[in-house]
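Peer 1: here you go, sequence then predicted model.
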Amino acid sequence: MTSAVTTDNSARPGYGQLLRTPGALGFVLPGFAARLPFGMLTISILLLVQHTTGSYGSAGIVAAVTGISMALSAPLMGILTDRFGQSAVLVPVVLAHAAAVGGLAALALADANVWFLALAAVPTGASVPQVGPMVRARWAARLEGSPLLPTAAAFESVTDEFTFVVGPVLATALCTGVHPAAGLVTEATLTLLGGLLFAARRASQPRTHAPSATGESRSFALSHPGLQVLILAFLGIGAVFGGMQVSLAAFSAEIGNPGANGLLYGVFAAGNMIAGIAMGAVAWKIGPRRRLILGYVGLTAAASVLWAANSVILLGALGLVVGLFIAPALITGYTMVEQLVPANARTEAFTWLTGSIAFGQAVAVILAGRLTDAHGSAYGFLVPMAATALALAVLLALRAKLAPKAPSRIVNASVSAPVSAAAPVSTSAGASAPGSEAAAGPRDRVNERGMGHRVPVTVD
């Protein structure tokens, strides 16, 4: 026992240690295969509908309906997943998504009216499988109370960004080089195969939380005030993604170099990936609530000057900085779910955040598109500026709601792990001795020391 604790104490939390978690690769790899198509969906719809209708406006409407439908359906999918299990929900969902995408592609190729395409976009978006939140829920269940949890959140953010870099490139190549519908067909095929492979990894999925004879009540994630604040804040992140997509494309067209759009957005996404990788390697000494607010301060400051950029180099540099600040806010928000929401509602909580990003992105695409058409790309960049400023104001006004409310739950969750002699943690709920760290120290200290790891104490 002593040697095992010593080994844990000397190990620095990192990606290598994270991926050595028993069973991790079994769900990480198929999870990535199932998530890659998500980065292909919007651009594939835009390219196909624009090809068949000749209108970017019509293509934008269909894409926006898809995003809004996904945002509205994602929390329901999360509730069902927590109730019935990931595999039980994922299998019918990926089958429905493949059928819905096939129907949308067929209507587009048949030159259907844009309103019929928008109607077909509803089931297409509503059936997007929430594999990302499912993977995060598996990490949360496997690493509950561990200092590796922020590393897992950083790893997932990097994975998401990688899909949003590779997915659009792959979809564009297929739509322009093979067939206008090839992107959607490939997206549906990969979603179906990857989703079924991920669903087959049943051993690592979190346990379901069905009502039982013991009287355990079902906790709905949205009932927790801290998650409500995060949902509002994540609308700002979604607005950055949507506003940047439209405004960068418009800026590139204005300077007579449409090809610069891919480079500029790639630099923006690269900043997010770099910061995500760094987040997983840093042992933070400040608490997650303060990290979240500082991340939004930097994001708001960077987004507020995008409108003034007048060259590719300057806009690329500013886009890189914006990306660097998105990752800390995004990763920290996902990490805080473990502290703010009970285990029986975490998949639902993750889908609320994912849906919030999608909704913010869809609204920003519409607003930035209208402003750009009327006044130019500089006005489109005002959308991420305003959205991040509002998100920061919400965080500052409601920051008290982000404080963990039940430290005894975390103590109970970690008592089964090795505990060093220097960390006396009570094994009964809320029964820590007066003056002990469980009673007087911050929640993070109870959580991390209870797992037997020597990790810097966080102060918020």
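Peer 2: Okay, I see it.
Peer 1: going forward, measure contacts between C-alpha atoms and count neighbours the same way
Peer 2: Noted.
Peer 1: residue contacts, Pro384?
Peer 2: With contact set as Cα atoms under 8 Å, 6 or more residues apart in numbering, Pro384 has these partners: 236, 239-240, 243-244, 303-304, 364.
Peer 1: for the stretch 151-300 of the chain, which segments count as helices?
Peer 2: With DSSP state H, counting those that start in this stretch as the criterion, the stretch 151-300 of the chain has helices at 182-200, 225-254, 260-281, 288-303.
Peer 1: for the residue nearest the centre of the chain, list the residues it contacts.
Peer 2: Centroid check for the chain by Cα atoms, centre = their mean gives Thr354 as the closest residue, at 5.1 Å. The neighbours of Thr354, taking Cα under 8 Å, 6+ apart as the test, are 71, 74, 133.
Peer 1: what about the first one, neighbour count?
Peer 2: Read it as Ala71. 26 (other Cα atoms under 10 Å).
Peer 1: who's in contact with it?
Peer 2: Applying Cα under 8 Å, 6+ apart, the residues contacting Ala71 are 126, 352, 354-359.
Peer 1: immediately after whatever helix or strand it lives in, which helix or strand?
Peer 2: Using DSSP states H and E, Ala71 sits within helix 56-84. Counting by DSSP H and E, the next helix or strand C-terminal to helix 56-84 is helix 86-109.
Peer 1: okay, one more to line up with it:
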Amino acid sequence: MEKVTYGAVLRAPGTIPLYVAAFLARIPMMAVPLVLTLLVVEGLGASYGQAGIVAAVETVGAGLGAPWRGRMIDALGVRRALVPSIGVLFVVYPLAAMASFAWLLPLAFVMGLFLAPVHSIVRVSLAANLPSSHHRSAFALDSVMAEASFIIGPAAAGALVVAASPEVALLAVGFTVALGLLILWWLDPPTRSAEATPAPPGPRFGWVTRDHLFLFLVSGGAMIALMATDLGIIAVLRELDAVGLVGIVYLGWGLSSLVGGLIYGARPASVRPTHLLLAMGVLTMPVGIAHAPWTLALAAIPAGLLCAPIMTACSEYIAKLTDEARRGEAMGWQATAFTVGGAIGSPIIGFAIDEWGAAAGFATGGGVAALIALLSLAGQRRDVAPVPAK
């Protein structure tokens, strides 16, 4: 099997500008939930419960909008698909910065509904313009850069809120996302290979196979495991009266995912997403037994190493299974699966933490993820035939 290096991916025409534009757009996008929460709590003087309602409304909008936005990429190309998102950034974000709580709810829904499909654009473009043998490394690099955005974005936004105000931070987030999207619009990365053919006529969801459905289920399961670690870290540190160290623990968790993504992308062969999810769920379950901040940081590393790899593997297999003419929509449904997994997992994990303590949050989320992996292993085909390399 051909060994593909990251250098080979980065030397492909247009790849570096695509990564840079996506990185610039994702950094502030990762900060939107934090900024909205602080806008409600600090700017409007409302409760965290009300902030949670705003976040839920934005999440519902994002979940509903992702497949539709992906279909726009397939049908219209990148530029026309991005125009509505750019318009919302210049109109809705300034309105949200001035809105009352009642008006913020519909505005948050619109923000989610028109959330820029950066994930779909990058993955579809990489899949279309690189040989299939390069997809694993290319997607891994994208996952690593997304992890870096997650590390940088909320921290930078939080500092801006402290230095200025939540309203200023929301405007800055909107402006910087728009800057990244305008660069993507200017680049206009192709989403079809030269030899691609139009989508064949057929039923609306005729492209969806059983394996697609299980891959979407695995994507949701991965988000449940991630939410278990996300919420569990905060809960453990609260029990230890060491919430001030949350940034250090999160940094170690994020860096371990980044390292895991680089290692996975350099592998000569793929690993089935179901196997990765099973390992991730099993490794997440015992993290909560840590009884000191430094042991918590270390305990989160093994599961953290699998975060970027499982995101990469799910996208890689979806790209293998899906015709080029439908990949944007398929990646959009994957984004919805991530959203639904987080929306379902958060209250379940939160209930477990409230009833039985922080350790139960890790055990519950990891256990649910492992069960989903076992269900998927039983239901998927033994092998997924790859699309022939171009």
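Peer 2: Thanks, I have the structure now. All of these numbers come straight from a predicted model, not from anything done at the bench.
Peer 1: picking that back up, wait, which of the contacts of Thr354 of structure 1 is closest to Asp373 of structure 1?
Peer 2: The shortest approach to Asp373 of structure 1 among the contacts of Thr354 of structure 1 belongs to Ala71, at 25.8 Å (Cα to Cα).
Peer 1: what does the closest one correspond to in structure 2?
Peer 2: Aligned by TM-score structural alignment, Ala71 of structure 1 pairs with Gly63 of structure 2.
Peer 1: go on, Ala389 of structure 1?
Peer 2: Match for Ala389 of structure 1 (TM-score structural alignment): Ala370.
Peer 1: quick revisit: pull the most distant pair out of the contacts of Pro384 of structure 1.
Peer 2: Ser304 and Ala364 (15.3 Å).
Peer 1: name the residue in these two with the higher neighbour count.
Peer 2: Legend: neighbour count by other Cα under 10 Å for Ser304 of structure 1 and Ala364, higher for Ala364 (29 against 20).
Peer 1: still on that earlier bit, of the contacts of Pro384 of structure 1, keep whichever come out buried.
Peer 2: 236, 239-240, 243-244, 303-304, 364 (16 or more other Cα atoms under 10 Å).
Peer 1: could the residues you listed go into a markdown table alongside distance to Ala200 of structure 1?
Peer 2: Compiled in a markdown table, the buried ones among the contacts of Pro384 of structure 1 are given as follows (distance: Cα to Cα, whole Å):
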| residue | distance to Ala200 of structure 1 |
| --- | --- |
| Gly236 | 35 |
| Ala239 | 35 |
| Val240 | 35 |
| Gly243 | 37 |
| Met244 | 37 |
| Ala303 | 42 |
| Ser304 | 46 |
| Ala364 | 37 |
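Peer 1: in structure 1, what stretch matches stretch 318-329 of structure 2?
Peer 2: The aligned range for stretch 318-329 of structure 2 is 337-348, by TM-score structural alignment.
Peer 1: who touches Glu338 of structure 1 in this structure?
Peer 2: Here Glu338 of structure 1 is in contact with 140, 144, 346 (Cα under 8 Å, 6+ apart).
Peer 1: of these, which is the most crowded?
Peer 2: For the contacts of Glu338 of structure 1, neighbours were counted by other Cα under 10 Å; the highest total belongs to Arg346, with 29 neighbours.
Peer 1: ok, now how distant is that one from Trp139 of structure 1?
Peer 2: 11 Å (Cα to Cα, to the nearest Å).
Peer 1: now do Ser87 of structure 1
Peer 2: 16 Å.
Peer 1: and these two? which has more neighbours close in?
Peer 2: Counted by other Cα under 10 Å, Ser87 of structure 1 and Trp139 do not tie: Trp139 has more neighbours, with 24 against 20.
Peer 1: contacting residues for the nearest residue to that one once chain neighbours are set aside?
Peer 2: Nearest non-adjacent residue to Trp139 of structure 1, counting by Cα to Cα, 6 or more residues apart in numbering: Ala152, 6.7 Å away. For Ala152 of structure 1, the residues meeting the contact criterion (Cα under 8 Å, 6+ apart) are 15, 18, 136, 139, 280.
Peer 1: how about Ala152 of structure 1, what's its match in structure 2?
Peer 2: When structure 2 is aligned by TM-score structural alignment, Ala152 of structure 1 is paired with Ala138.
Peer 1: for Ile231 of structure 1, same thing?
Peer 2: Per TM-score structural alignment, Ile231 of structure 1 is aligned with Phe216.
Peer 1: its match reaches Val340, doesn't it?
Peer 2: No. Counting by Cα atoms under 8 Å, Val340 is not a contact partner of Phe216 of structure 2; they are 10.1 Å apart.
Peer 1: which ones are touching Val135 of structure 1?
Peer 2: Val135 of structure 1 touches 27-28, 31, counting by Cα under 8 Å, 6+ apart.
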